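> no FASTA, just this:
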């Protein structure tokens, strides 16, 4: 039986109360269904993974394309969905309120808002402007009367500004502005993660593991991390295999990459 939107949102909040859970990032309905079958308790969209599947670079999707994708993903699985909603798809606070309201209407259980600008010259919003963006998202959620979770993201390490002090300052400000969960993609070391968790406590912290890392789920849990996402890493895994197989066809003329693949019947049975 399909869970209602309210049930999904409640389950999502319950996952954040204690312990540590993995929040993997499917990029389409098929990958979402497989992850649900594997026993994961919640999923998060990935702007990069979906953009690549559309033949676009990350950050090039429109608000309308993203909302359509969110609706599709929410309807495809019985699990709560956290929306990678980039920076809110507007340059104004009122526009962010409208965008978040539309995202809530898709049925997502959580919405992440980041402070990146997309500009190489100035990759991060000024802190007051970033705070206003979180406040605008908070207003939209409160006006909706739903228990949709708001995640505030400090993109410092992700956009080439690896300043831990500024990252923590931003996360604390976003927490004060109404974010329910905090996220600094790109922090990697145990020391960085522990510092962020200590600064944000008791609110939950999301950590991204999307590149080489010797950390385990148990170690991240011991550091106080509440949830772990992988961003576009699963999508990159699929693309890596596809590119290598296609390159072998084009360059070497062999089919070795097709050896030992998951059988088609296996996939058909998974998608019945």
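Alright, I've got the coordinates. These numbers were taken from a predicted model, which means no experiment stands behind them. Numbers count the residues shown, from 1 in each chain.

> can we go C-alpha only for contacts and neighbour counts from here?
OK.

> count of residues packed around residue 178?
Neighbours of residue 178 under the rule other CA atoms under 10 Å: 19.

> can you confirm it is in a strand?
No - looking at residue 178 with DSSP: H, G, I helix; E, B strand; the rest coil, it is coil, so not inside a strand.

> for comparison:
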């Protein structure tokens, strides 16, 4: 297993090169090993994927941390932890979540300004910035400081105000965040506006974006990191549901398309031998 300091240095270096890197999101040890075997350079957890594993719409704080540890243990690749809002409104609680994620082995951490309450979904600007500042301080105090990503969630919760989103990202940049992220950007023009407005690497999630956008186009506008959120998990569940519906109707047309057992064995055996 790669030690945490080496993994953190590698993850930070990925953000410093000129071309973007792909950051797929496994949801358990098995999918982490499959993605490792496919040659990705780093992985990120997905809180929605964790919740889906338990048949719920939200995972608990401990489930998020346990999932992070399971994925870290399953792969030599750097792992970025999706920490949602840290499961705390106050900055001190956010800082504690950063510490616990570091103890779980994460070398990257993403925090967001979504409150968890859809009646008032986004933290007030001042509190949002204070929370990022507290997270930055906690991250820098860890024995192995992680790459800290600050997310502005406006666009996912009906606040279609790109200027306010950029204002928040600029403030998170000034507060010390290492990476900036506004999920819900759909077009290249929106992405370009964000990238050109901040001084830190920008993550773009393609799970909400125009799917015709290519990695080369993202590179041209200066995006440094490209993730997919829970999209792979949702894709897997869609395939599961489609197959189950066929079976319920007494048909089995999906069988020729399933992954051969031998291929799965090769993938997992190769990972165990590394």
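Yes, it's here. Keep in mind it's a predicted model, so treat the numbers as computed, not measured.

> what's stretch 255-268 of structure 2 aligned against in structure 1?
Aligned using TM-score structural alignment, stretch 255-268 of structure 2 spans residues 258-271 in structure 1.

> distance from the chain centre to the matching stretch, please.
Chain-centre distance of stretch 258-271 of structure 1: 28 Å, with CA atoms, centre = their mean, to the nearest Å.

> look at that stretch and report the distance between its end residues.
In stretch 258-271 of structure 1, first residue to last residue: 21 Å (CA to CA, to the nearest Å).

> what sits up against that stretch?
30, 33-34, 245 (CA atoms under 8 Å, 6 or more residues apart in numbering).

> would you reformat these as JSON lines and include neighbour count and secondary structure?
Formatted as JSON lines, the contacts of stretch 258-271 of structure 1 follow (neighbours: other CA atoms under 10 Å; DSSP: H, G, I helix; E, B strand; the rest coil):
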{"residue": "30", "neighbour count": "16", "secondary structure": "helix"}
{"residue": "33", "neighbour count": "18", "secondary structure": "helix"}
{"residue": "34", "neighbour count": "16", "secondary structure": "helix"}
{"residue": "245", "neighbour count": "16", "secondary structure": "helix"}
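
> a markdown table for those, including distance to residue 98 of structure 1?
Putting those into a markdown table (distance: CA to CA, whole Å) gives the following:
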| residue | distance to residue 98 of structure 1 |
| --- | --- |
| 30 | 30 |
| 33 | 30 |
| 34 | 33 |
| 245 | 43 |
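
> pick out the most distant pair among these.
33 and 245 (24.3 Å; CA to CA).

> about what we covered before: of the contacts of stretch 258-271 of structure 1, which is the nearest to residue 145 of structure 1?
residue 33 (29.1 Å).

> ok, that closest one to residue 257 of structure 1 distance?
25 Å.

> then residue 193 of structure 1?
Distance, residue 193 of structure 1 to residue 257 of structure 1, by CA to CA: 38 Å.

> tell me the residue in structure 1 aligned with residue 202 of structure 2.
That one, residue 202 of structure 2, aligns with residue 205 by TM-score structural alignment.

> stretch 112-122 of structure 2 aligns to what range in structure 1?
Here stretch 112-122 of structure 2 aligns to structure 1 at residues 114-124, judged by TM-score structural alignment.

> buried ones in that stretch?
Of all the residues in stretch 114-124 of structure 1, those buried under the rule 16 or more other CA atoms under 10 Å are 114-117, 123-124.

> with neighbour numbers in mind, choose between residue 193 and residue 257 of structure 1.
Between residue 193 of structure 1 and residue 257, counting by other CA under 10 Å, residue 193 is the more crowded of the two (21 against 15).

> quick one: distance of stretch 89-109 of structure 2 to the chain centre.
The chain centre lies 15 Å from the centre of stretch 89-109 of structure 2; the measure is CA atoms, centre = their mean.

> for it, buried residues please.
Here stretch 89-109 of structure 2 shows 89, 91, 93-99, 101-102, 104-109 as buried, counting by 16+ other CA under 10 Å.

> how near is the closest residue to residue 149 of structure 1 other than its chain neighbours to residue 16 of structure 1?
Spatial nearest neighbour of residue 149 of structure 1, chain neighbours left out: residue 110 (4.3 Å); criterion: CA to CA, 6 or more residues apart in numbering. When distance is defined by CA to CA, residue 110 of structure 1 is 11 Å away from residue 16 of structure 1.

> next, count neighbours for residue 87 of structure 1.
Using other CA under 10 Å, residue 87 of structure 1 has 23 other residues around it.

> ok, residue 230 of structure 1 next?
20.

> what residues are up against the equivalent of it over in structure 2?
Alignment note (TM-score structural alignment): residue 230 of structure 1 maps to residue 228 of structure 2. Counting by CA under 8 Å, 6+ apart, residue 228 of structure 2 makes contact with 23-25, 205-207.

> over to residue 213 of structure 2?
By CA under 8 Å, 6+ apart, residue 213 of structure 2 lies in contact with residue 188.

> alignment lookup: it to structure 1.
Aligned by TM-score structural alignment, residue 213 of structure 2 pairs with residue 215 of structure 1.

> show me where the stretch 101-250 of structure 1 has its strands.
Taking DSSP state E, counting those that start in this stretch to define them, one finds strands in the stretch 101-250 of structure 1 at 110-114, 149-153, 181-183, 205-208, 227-229.
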